[in-house]
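S.K.: Provide a 3D model corresponding to the input given below.
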Amino acid sequence: MTSPVVPSARAWVEHAIWWHVYPLGAVGAPVREPDHDPEPHRLRRLIPWLDHVVALGANGVLLGPVFASSTHGYDTTDYFRVDPRLGTEQDLDALLAAARDRGVRVLMDGVFHHVGAEHPLVAQVLAEGRDGPRASWVAVDWDAPGGPRTADFEGHRALVKLNHDEPAVADLVVDVMTHWLDRGIDGWRLDAAYAVPPAFWARVLPHVRERHPGAWVVGEVIHGDYAAIVRESGMDSITQYPLWKATWSSLRDRNFYELDWALQRHAELLDVFLPQTFVGNHDVTRIATQVGGEAAVLALVVLMTVGGVPSVYYGDEVGATGLKEDREGGDDVVRPALPDTPPDPAAPGQEVLHAHQALIALRRRHPWLVTARTTADELTNERYRYTATSADGTQRLQVELDVTGAPRAVVRDGDRVLYAWG
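M.R.: Below is the predicted model of the structure:
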């Protein structure tokens, strides 16, 4: 069993557990209507939640988009400006400073496959024409019927594809990434990285790391040859969507064979890099909706006992529900506003929060789990027992998942029960 080689400057990520939050939704900013608050300063609403992050046992915040945009944050209009609906640069500085004070790392969401149709660059390119100085910055069909037509992202006309063969676009992305790393963030999530040629990242990332060797970079990849993409792009990690899917569908459909197969594939990836693992994010139906509240804790057991760099999507830690729909605004329900204050763990009905705290604490006590491999000890449709083993083979935990009746899970160290649910 081999372990991925993590550069020493980025070895901190081996102890990272992220709390993933979608800022525009979390702070209650208007997404599709005008903002009538002249001085929102909404980003500061996240500062009290940093203590919740620490109390949860996590030590990182994965921020969704914070740059100026037209609507949902992924239609960027200015990479160097904080979205006015969130506040000002001073508000972001205050959030970063508060995170540093608590030992909490921060990732930003970099949307570099496309820009919003209202980005000034798009208007400039179209106005200057095919021979203009920036004509090659954006993907445009200059001979399209009816006039020039910009390429889009997966049919969304409001998202205009950048031309990743243009060196100036690579320079722009380097400038954006280093600018915010200079300001104090710790790394980047690269949105829609699967839709960008790996060679583009291979041109960009060495320049970023010349100035910030400790910056950790995770790409959003939903399909493909994960190991090859990491090797060819130079990214540190990519999102482990196959394991996410296998986790919830195995629980929902009572078919642990799918999860076992995914974990076998997961072990192969762990030979190359540390995948970013999750059971919820801003783009998918909530895990408690997908499998039910009781079984959602079993998904968390898997997340916290297998290799990778895990993240918890905000609200999942208190059992939030929400069904993503394939329509305009269909993501809003899984991107809700946070309450004014974090939950009180001592209040009644916080069993899911307690489960998160206990399982994150278990992972903290067994840091070798970041590179652990799993082997099946018992496998049926409705029962799955596996052993998580350290990369050097010296440490083990036994995990039991059972959905023959009410969902049940047990984590053991030999004969000693470390955690039980159900």
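S.K.: From now on I want contacts and neighbour counts done on CA atoms only, so please keep to that.
M.R.: Will do.
S.K.: where's stretch 176-194 relative to the chain centroid, distance-wise?
M.R.: Relative to the chain's own centre, stretch 176-194 is displaced by 13 Å; criterion: C-alpha atoms, centre = their mean, to the nearest Å.
S.K.: Report the buried residues of that stretch.
M.R.: Of the residues in stretch 176-194, those buried under the neighbour-count criterion (16 or more other C-alpha atoms under 10 Å) are 176-178, 180-181, 184-194.
S.K.: same deal with stretch 204-212?
M.R.: Taking 16+ other C-alpha under 10 Å as the basis for neighbour counts, the residues of stretch 204-212 that come out buried are 204-205, 207-208, 212.
S.K.: ok, now stretch 26-42?
M.R.: With burial defined by 16+ other C-alpha under 10 Å, the residues of stretch 26-42 counted as buried are 26-31, 40-42.
S.K.: and what of stretch 97-106?
M.R.: By neighbour count with 16+ other C-alpha under 10 Å, stretch 97-106 contains the buried residues 97-99, 104-106.
S.K.: Distance to Trp18 and secondary structure for the residues you listed - can I get that in JSON lines?
M.R.: Formatted as JSON lines, those follow (distance: C-alpha to C-alpha, whole Å; DSSP: H, G, I helix; E, B strand; the rest coil):
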{"residue": "Ala97", "distance to Trp18": "17", "secondary structure": "helix"}
{"residue": "Ala98", "distance to Trp18": "16", "secondary structure": "helix"}
{"residue": "Ala99", "distance to Trp18": "13", "secondary structure": "helix"}
{"residue": "Val104", "distance to Trp18": "9", "secondary structure": "coil"}
{"residue": "Arg105", "distance to Trp18": "9", "secondary structure": "strand"}
{"residue": "Val106", "distance to Trp18": "9", "secondary structure": "strand"}
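S.K.: to compare against the first, here's another:
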Amino acid sequence: MSTEPSWVRHAIWWHVYPLGFTGAEPNARPEIVHRLGQLASWFDYAVRLGASGLALGPVFAAETHGYDTVDHYRIDPRLGDAGDFDRLVHTAHEHGLKVLLDGVFNHVARSFTRPELLGRGTFEGHDHLITLDHDAPATREYVTDVMCHWLDRGADGWRLDAAYATPRPFWADVLARVRRRHPDAYLVGEVIHGDYAATVAETGMHAVTQYELWKAIWSSLNDRNLFELAWALKRHASYLDSFVPFTFVGNHDVTRIATRLTDQRLLPHALAVLFTVAGTPAVYYGDEQAFRGVKEDRAGGDDAVRPAFPEEPGGLAPWGAPTFRLHQDLIGLRRRNPWLHEARTTATELTNTAAVLDTTNGTERLTTVLNLADAPATLPVPQGKALLGEVELRGGRAVLPAHGWAVLGQPPVR
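M.R.: Prediction:
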């Protein structure tokens, strides 16, 4: 089992893309603009949401979108400088928020400041993104030093961008060194496809991103095919034998969940699954207010899902308030039940449009019931009481309205 830091068991991330959030220019500039403080003004909002951590997108000097790094030791001038970073981390910790950095160590911009570390390939056909030479000892020294440099300055962990495209022996060497110096740092890899468990076992990462579950959640709801979700949850449970995945229904690279779902009445169902199954959950900024946006595969195609927020929180948009409150309720339930972090979920009743999802660690239990149909559904459930959602309990059966959902609390398993 991956030995992640103990604090991760309680982590709920608010995931922010800083260049977009602060309204920074799309291209690099030499002048320093102190924008990181805008993030800090939203920390009370993040805490009110229920988050315990801030997962940052790229903050280091880059040519354009941040994933084309020029210098990993320098804060992007569009966001500020090292002093702004230090204040951001200090303020986050004062609010009880951990800070996760986004490390782009698979590829860099052509203007990268250490050209001797460059390899000969490009990243997925993007001519302006050059892969690092991951076989070179100097590259391993460089990445190790960069990671430790920012952990020394107060960061609590790293998301490793495009980890699936980087040789596993490279990560195994680098992360072993980082973990020796910072044993309490959380290290999670972006892995879109491939063997999740093998990646964790062979690299020293604590976790990887759970794209399988992300896809199954929205796809099963759109297709009215909860068998797909049940299959993904079975796979998800198998990963828990070796690590706890990083879970989400939205991030900076995908169409927003409120847009992806073809029936907005099923947005609560997606969130109920996210927050009642095992994992380390993240909420992508704006999703908590049901923001909409389509990710497109073209120049500028990320802009719609990486919007600017106001410099100061000015209250919730009226149309976003119900979704924000729902996030608060589900996150609150999650934080009162930290055992959910590594519990197993099984579909005990299943049709195309209805499911009873039983989540337990062998002692505690929660049951999530879903109805996707246009008519009420009656489902057999263990004895318990309704904690969230709209449901009527009738002696071992849950009656859900059309498009209804609920979370039920159960007595301890004996």
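S.K.: rewinding a little: including secondary structure, could the buried residues of stretch 204-212 of structure 1 go into CSV?
M.R.: Listed next are those as CSV, based on DSSP: H, G, I helix; E, B strand; the rest coil:
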residue, secondary structure
Val204, helix
Leu205, helix
His207, helix
Val208, helix
His212, coil
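S.K.: Just give me the closest of these to Arg231 of structure 1.
M.R.: The shortest separation between Arg231 of structure 1 and any of the buried residues of stretch 204-212 of structure 1 is 12.5 Å, and it belongs to Leu205 (by C-alpha to C-alpha).
S.K.: Now which residue in structure 2 aligns to the closest one?
M.R.: Matched to structure 2 by TM-score structural alignment, Leu205 of structure 1 sits across from Leu175.
S.K.: In contact with that match: list those residues for me.
M.R.: Counting by C-alpha atoms under 8 Å, 6 or more residues apart in numbering, Leu175 of structure 2 makes contact with 144, 203-205.
S.K.: Among these, which lie within helices?
M.R.: 144, 203 (DSSP state H).
S.K.: ranking the contacts of Leu175 of structure 2 by neighbours, who comes first?
M.R.: Met205 (26 neighbours; other C-alpha atoms under 10 Å).
S.K.: still on that earlier bit, reformat the contacts of Leu175 of structure 2 as a markdown table; add distance to Arg78 of structure 2.
M.R.: Conversion of the contacts of Leu175 of structure 2 to a markdown table gives the following (distance: C-alpha to C-alpha, whole Å):
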| residue | distance to Arg78 of structure 2 |
| --- | --- |
| Thr144 | 25 |
| Thr203 | 33 |
| Gly204 | 33 |
| Met205 | 31 |
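S.K.: List just the nearest of the contacts of Leu175 of structure 2 to Arg397 of structure 2.
M.R.: Distances from Arg397 of structure 2 to the contacts of Leu175 of structure 2, taken by C-alpha to C-alpha, are shortest for Met205, at 42.5 Å.
S.K.: Map the closest one onto structure 1.
M.R.: The equivalent of Met205 of structure 2 in structure 1 is Met235 (alignment by TM-score structural alignment).
S.K.: and the residue nearest to that match when sequence neighbours are not counted, helix, strand or coil?
M.R.: The shortest distance from Met235 of structure 1 to any non-neighbouring residue, by C-alpha to C-alpha, 6 or more residues apart in numbering, is to Val217 (5.6 Å). Assigned by three-state DSSP, the conformation of Val217 of structure 1 is strand.
S.K.: Contact partners for Val217 of structure 1?
M.R.: Val217 of structure 1 is in contact with 187-190, 235-237, counting by C-alpha under 8 Å, 6+ apart.
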